[in-house]
Every structure is written in structure tokens, then in C-alpha cells.
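Novice: need coordinates for the following:
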Amino acid sequence: MATFSERPHRPTDPVVAAMRAIERADFLPEALRDQAHQDHPLPLADGSTNSQPSTVRRMLQALDVRPGHRVLDIGSGSGWTSALLGQLTGPGGEVLGLDLTDFLVGFARTALSGYDLPWVRVDLATPDVLGTPGRTWDRILVSADGGQIPTELVSQLDDGGRMVIPAAGRMAVVTRAGQEVRTEHLPGQWAFVRLR
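Specialist: Model prediction:
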């Protein structure tokens, strides 16, 4: 039998490490915190949910966030994904979470205040405006299904940028290289609340 030192070294998955550092329970209503370790979505407000951990993990792994990245988090909900993204970007990065629900923006800001992540903020989204027109990002995470991949968000990807977005029950991974935009899909069917 191989000893520990003889086993091949496997670096820690940064997404798994971030999910260990940022407690899901801190981003849930108090009545649901005892369910934080269950792998299913949990209700928040106005039909929004806190996505199941395995879904969040797969989306963040596909997003491939690196230290120093500027990341837009659309449908940030209670702020859990924004905090995870902030853990992945580190202090050299920037994370902007956007949500349409006043209550959730306030909830997210309160939850984030328990972590030392000053480069992460959550703002109220402008109705009928997707993302931040006129600004580009290294990564965009979308946690709501708009039925298709919005061109408004593709245009907000920087050169070399990547977006993970559910569209019509499929999980799209959109990448930009110069003017070329490629779309691939993760396997499986995905259920999310509606975008907009």
C-alpha cells in the first residue's frame, strides 16, 4: 500500500476551497441555516432561491475565475455566489453582484459584512437593463435563465472573457477571443428562476 508521500499530489480545487471558506449558512435566512449542507436549492424571497451547492460548484468551476479577475455576478441573490467569487479573485480582483430585489441586496450586504472582502459589493440592478452596459468583465456569472444567451451580456465580456449562463434549461459556457465568440454546454438539464 502506498504511503501518503508516494501518492500523486493533487492540488486543491480553488472552488472547493472557496466553498469551505465561505459558509452557505451565513447567506441563508436564519430559519433555513440548519439546511445549509443539504444539496438542494433553498427559498429566499420573491421566488428567488439560494442554488444547490453542487450546481454552484459546477458553474464556478466552468467559469474558471483567477486571482485579479473582474467578475460580474448577475442574480446574486443572498450574496453567497458573490462572496465565493470574491474568495476566488482575491483582493486584486473586483466582484459586482446585481439583483433586482431590494430585500436580497440588503440581505447580501449584511451577510458580506461578516467577511473581509472589501473588493466585493452587491448593488440593486436596474430593471430592464442587463449587466453594466459600456463596461466589460473578465468573467460573468448568471444565475437565472433568460431562455437564450443575451447579446447585451456577450458584449460585456472582455477579450479572453468567459460567461456561464443557463439558457433554456442548458448551461452555456461562452468565451470571447477578440471578435470570436464560442459557446459550449455543460452536460445535463438545469433549472433556474427566470432572468429579468
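Novice: okay, CA-based contacts and neighbour counts for the rest of this
Specialist: OK.
Novice: quick one: residue 97 and residue 80 touch, right?
Specialist: No: between residue 97 and residue 80 there is no contact under C-alpha atoms under 8 Å: 9.8 Å.
Novice: more crowded one of these two?
Specialist: Using other C-alpha atoms under 10 Å, the more surrounded residue of residue 97 and residue 80 is residue 97, with 30 against 25.
Novice: residues in contact with the helix or strand containing that one?
Specialist: Assigned by DSSP states H and E, residue 97 falls within strand 94-99. For strand 94-99, the surrounding residues in contact (C-alpha atoms under 8 Å, 6 or more residues apart in numbering) are 68-77, 79, 82, 85-86, 89, 105, 119-125, 131.
Novice: quick one, longest strand in the protein?
Specialist: When the chain is parsed with DSSP state E, its longest strand is strand 157-167.
Novice: so what does that strand touch, helix or strand wise?
Specialist: Under the contact criterion of 3 or more C-alpha pairs under 8 Å, 6 or more residues apart in numbering; DSSP states H and E, strand 157-167 touches helix 53-63, strand 137-142, strand 170-177.
Novice: mean neighbour count and distance to residue 46 added to the ones you listed, as TSV?
Specialist: What follows is the helices and strands packed on strand 157-167, written out as TSV (neighbours: other C-alpha atoms under 10 Å; distance: least, C-alpha to C-alpha, whole Å):
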stretch	mean neighbour count	distance to residue 46
helix 53-63	18	20
strand 137-142	25	18
strand 170-177	20	23
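Novice: another for comparison:
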Amino acid sequence: MDAVAAAFAATPREAFLPEGERERADDDWPLPIGHGQTCSQPRTVEDLLRLLAVEPGQRVLDVGAGSGWTTALIAHLTGPSGEVVGVEIEPDLARWGAGNLATVDRPWATLRAATPGVLGDPLHAPYDRILVSADARTLPRALLDQLADRGRLVVPVRGALTLAVRSGDDVRTSVHGYYRFVPLRDHVR
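Specialist: All right, here's what the predicted structure looks like:
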């Protein structure tokens, strides 16, 4: 079993869904988690994680962490020598997601409310990997600035799953299919 498949096996989606949605945890559909947001469908999350290519020991930022499921999956991939920070714009969802994350034994992962007016977590950058689980209008420069050298940013941009790889001041982008996500909302409140 490869690392991504092992992360899925060790991190059941059911524990990261509202009680009324748990019976649908195995469905390959996005499921509502409140505040107009969803827990992405497993096949899409698998595609995101494979493209992100997380390695043990890396520092990873999970933007739009929602229920905490992707944060927990990423934490399995980094292992205890890594660090995973999940940020969520909806404070109630961030509290709920942090509670879900606490049910798995991965203390090297945290989830918190995003700082109003700030995209990502620039105070604790750089990150080796950044995952965005919401559709951006353009490639977010603020997140590129938080990416370490040889880092990877995976973000849907107008539906196109975009991989940005930083090499010094050079950033190369490629598109890897089209997906539907909730919009990446302004972080200015």
C-alpha cells in the first residue's frame, strides 16, 4: 500500500463529518459540513494529495481545512517529524475541525481559525507544501510567498487544479484536470 492509500486507511472520513452525514462517509461525493462548505469527495482529495507529494518531516499548510480531514490525512503523510497547520476562515468550523482533528493521535497537526484579512499563515512560513481546498480566482501570490524553495502549492484556480512549484524566484505552474470546489472567499472581514 502506498503512502496516500495508507493515510486514507488510517483516517476514516466518517469521524470528520457531521453526525447526520456519517452514514454517507463512503460515498464518493462532497458532503456538507455547514457554513456553505463541504468535505471534498475522497477521489478528489486523493488526487490533491498525490499532486501535493508530501514527504515525511515536511511542514505543510492546509488552507480551507474545514472538517480537519485533509489536515489529518496530511499529518499521516508527514509523520511525527513533520508539522501540519490547518487554517479555516469560518471560526465555528475551525473549532469543530480542531475537535475532529483531536480525535486522531497526530499532535504535530493543528487547526485554527484563519487570521482575518490574511490568506494562509505568513507568520510561520515558509512551508514545504501548501494545499488549498477552495477555488481561487487567480493563483494566490500571498501563498506563493509562503512557499519554501522547491515547495509545492496545489490550488484550484477557476476550476483548474493547479500545481505551482517554486525554484528560487522562479515559479512553474501546470494544470492537472478540472474540479469543482467552493470559492476561496476573501479573508478580509
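Novice: do you know the score for how well these two fit?
Specialist: Once superposed, chain against chain, the TM-score is 0.95 (TM-score structural alignment, normalised by the length of the second structure); 184 aligned residues with a C-alpha RMSD of 0.9 Å.
Novice: quick check: the strand holding residue 97 of the first structure aligns to which part of the second structure?
Specialist: Using TM-score structural alignment, strand 94-99 of the first structure corresponds to residues 83-88 of the second structure.
Novice: re the thing from before, dump the helices and strands packed on strand 157-167 of the first structure into JSON lines; add distance to residue 15 of the first structure as well.
Specialist: Output for those, formatted as JSON lines (distance: least, C-alpha to C-alpha, whole Å):
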{"stretch": "helix 53-63", "distance to residue 15 of the first structure": "6"}
{"stretch": "strand 137-142", "distance to residue 15 of the first structure": "14"}
{"stretch": "strand 170-177", "distance to residue 15 of the first structure": "17"}
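Novice: work out which residue lies at the spatial centre of the second structure.
Specialist: residue 62 (3.5 Å; C-alpha atoms, centre = their mean).
Novice: what does that residue align to in the first structure?
Specialist: That one, residue 62 of the second structure, aligns with residue 73 by TM-score structural alignment.
Novice: which stretches in the second structure count as strands?
Specialist: 31-34, 37-39, 59-63, 83-88, 109-113, 127-132, 147-157, 160-167, 170-178.
Novice: can you check which part of the first structure the shortest one sits on?
Specialist: Aligned using TM-score structural alignment, strand 37-39 of the second structure spans residues 48-50 in the first structure.
Novice: hmm, who's touching that stretch?
Specialist: Contacts of stretch 48-50 of the first structure (C-alpha under 8 Å, 6+ apart): 28, 41-44, 77-78, 80, 193.
Novice: in PyMOL, how would I select just the buried ones from the residues you listed?
Specialist: To isolate in PyMOL the members of these that are buried, counting by 16 or more other C-alpha atoms under 10 Å, one can use:
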select buried, resi 28+41+42+44+77+78+80
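Novice: which residues does residue 40 of the second structure contact?
Specialist: For residue 40 of the second structure, the contact set (C-alpha under 8 Å, 6+ apart) comprises 29-31, 181.
Novice: how about a cut-off of 10 Å?
Specialist: Neighbouring residues of residue 40 of the second structure by C-alpha atoms under 10 Å, 6 or more residues apart in numbering: 28-33, 46, 66-67, 69-70, 133-134, 180-182.
Novice: over to residue 167 of the first structure?
Specialist: Residue 167 of the first structure touches 142, 144-150, 185, 190-192, 194-195, counting by C-alpha under 10 Å, 6+ apart.
Novice: if we use 7 Å, what do you get?
Specialist: Residue 167 of the first structure makes contacts with 145-149, as judged by C-alpha atoms under 7 Å, 6 or more residues apart in numbering.
Novice: of those residues, buried ones?
Specialist: Neighbour counting by 16+ other C-alpha under 10 Å classes 145-146, 149 among those as buried.
Novice: if we can go back for a sec, where in the second structure does the longest strand of the first structure fall?
Specialist: Counting by TM-score structural alignment, strand 157-167 of the first structure corresponds to residues 147-157.
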